[in-house]
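Student: Pasting the sequence and the predicted model now:
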Amino acid sequence: MAAFDEAEYLAAVRSGDFSKLLEPQRRLLDALLGNAALRAGDVREVLGELTESAARMLEVGRVGLWRFDDTRGQIECLDLYLLDDERHERGVVVPRAAAPAYFTAISSGQVIAAENAYLDPRTRQLGPSYLQRYQVGAMLDTPVLIHGELAGVLCHEHIGGERRWRAWERTLAASLSECAGLVLAEGAR
């Protein structure tokens, strides 16, 4: 999938042609929900396509889909795409005790746009064990809902220093989270 074109997006905003704003997300959602692997019950493959597409569209080094456990005491990575390495990982678990402020923030269901993840009060507790280890400088985390209930978070992680998250990036990230929720709901059928 082609990279998200900010200039084209902003031109569509100015013109009022909102169909152009949703076209990349619509194409992605159609591809994900139409994937034969999803119909066969293989959610992993489809989630991999989603995280990979998200990384390319937002040009971030890491995109991970994390799901809460039943008690919301931890999140587990269902799929993490590493753009530079072009590979996927899964299974990492982050307990609430490691970053209670982060868990409070993601549990609120609000978008977290941490332009400096080391200084942002919502994300800084992730510092030594996560941010430094993976060289994450900024995070754009959006809630994933299944049937209207918070189920997890889609994390878009910028490698390196700070990054100012623009409005179109926040909107796109939220749309990608909606796609993730639909895929997870479809896979649970």
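Tutor: Yes, it's here.

Student: alpha carbons only for contacts and neighbour counts from here, please
Tutor: Noted.

Student: What residues does the nearest residue to Leu33 once chain neighbours are set aside make contact with?
Tutor: Once flanking residues are discounted, Leu33 sits nearest to Val183: 6.6 Å by Cα to Cα, 6 or more residues apart in numbering. Val183 makes contact with 32-33, 38, 43, 46-47 under the criterion Cα atoms under 8 Å, 6 or more residues apart in numbering.

Student: In the longest helix along the chain, which residues are buried?
Tutor: If you go by DSSP state H, the chain has its longest helix at helix 167-188. By neighbour count on 16 or more other Cα atoms under 10 Å, the buried set for helix 167-188 is 168-170, 172-184, 187.

Student: here comes the other one, which I'd like you to weigh against the first:
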Amino acid sequence: MRSTTDGGRLIDTVRHIVAGLGPNDTQLQRVRDDLSEALQQHFQVSTVSLWCLDLMASPMVLHCVSLHTAQGQRPPYGPLAEEEYGEYLRWVMREGVYACSNVDEDPNLQGLQPYFRRHGVQALLDAAFQVNGRPRGVVCLEHTGGPRTWTPAEKSLLRRVSAEASLAIARMEAMPRLPSERP
């Protein structure tokens, strides 16, 4: 397990990464990719994926926007429909962090079993991104190679990372845009 100092170092790294966000989305993908890489290296998990929630779709859809594995950056996974993630997403948005040491034993994850089998996921630690109380997405730490028990320090640190990223998103959205940048 990494020390508290390492956790502080990760928070500093996250703050540095998200500081690159401006009033437009030109740097957004780089920030997403740098964030997923930093988390994968720190937590030493098989995969870190960042998912954005499409609130306009009915039913809602999660879109993978960044994916970093132990082998490096990869193309994002395809979208997940609400019937796949259902109760899991409601839980992670309500509680902020979702820790599961064995995905085969968690009833909230039944709809995601095909995804877990396809990618070999056996344990996960996820945290919600929320801006002004509205769900925006999830950061997912995925572990392969057997069950994994997540420590309270790991859960707390991922919650802090998610909070930093959520604040950065809120700041970015609050910045005035030039007329040419408005939708």
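Tutor: The structure has been received and is ready for your questions. This structure is a prediction, so every number in the text was calculated from the model and none was measured.

Student: Turn the contacts of Val183 of structure 1 into CSV, columns for neighbour count, secondary structure and distance to Pro121 of structure 1.
Tutor: Compiled in CSV, the contacts of Val183 of structure 1 are given as follows (neighbours: other Cα atoms under 10 Å; DSSP: H, G, I helix; E, B strand; the rest coil; distance: Cα to Cα, whole Å):
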residue, neighbour count, secondary structure, distance to Pro121 of structure 1
Leu32, 23, helix, 34
Leu33, 17, helix, 36
Leu38, 20, helix, 38
Val43, 20, helix, 33
Val46, 24, helix, 33
Leu47, 23, helix, 29
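
Student: Looking at those, which one is closest to Gly148 of structure 1?
Tutor: Nearest to Gly148 of structure 1 among the contacts of Val183 of structure 1 is Leu33, at 18.4 Å by Cα to Cα.

Student: I'd like the distance between the counterpart of that closest one in structure 2 and Leu125 of structure 2.
Tutor: Per TM-score structural alignment, the equivalent position to Leu33 of structure 1 in structure 2 is Val18. Per Cα to Cα, to the nearest Å, Val18 of structure 2 is found 21 Å from Leu125 of structure 2.

Student: Which residue in structure 2 aligns with Gly181 of structure 1?
Tutor: Checking TM-score structural alignment: Gly181 of structure 1 goes with Ser166.

Student: That match and Arg134 touch, don't they?
Tutor: No. Counting by Cα atoms under 8 Å, Ser166 of structure 2 does not reach Arg134; the two are 10.4 Å apart.

Student: doesn't Ile29 of structure 2 fall inside a strand?
Tutor: Not Ile; residue 29 of structure 2 is Gln. No. Looking at Gln29 of structure 2 with DSSP: H, G, I helix; E, B strand; the rest coil, it is helix, so not inside a strand.

Student: How far does stretch 167-174 of structure 2 sit from its chain's centre?
Tutor: 16 Å (Cα atoms, centre = their mean, to the nearest Å).
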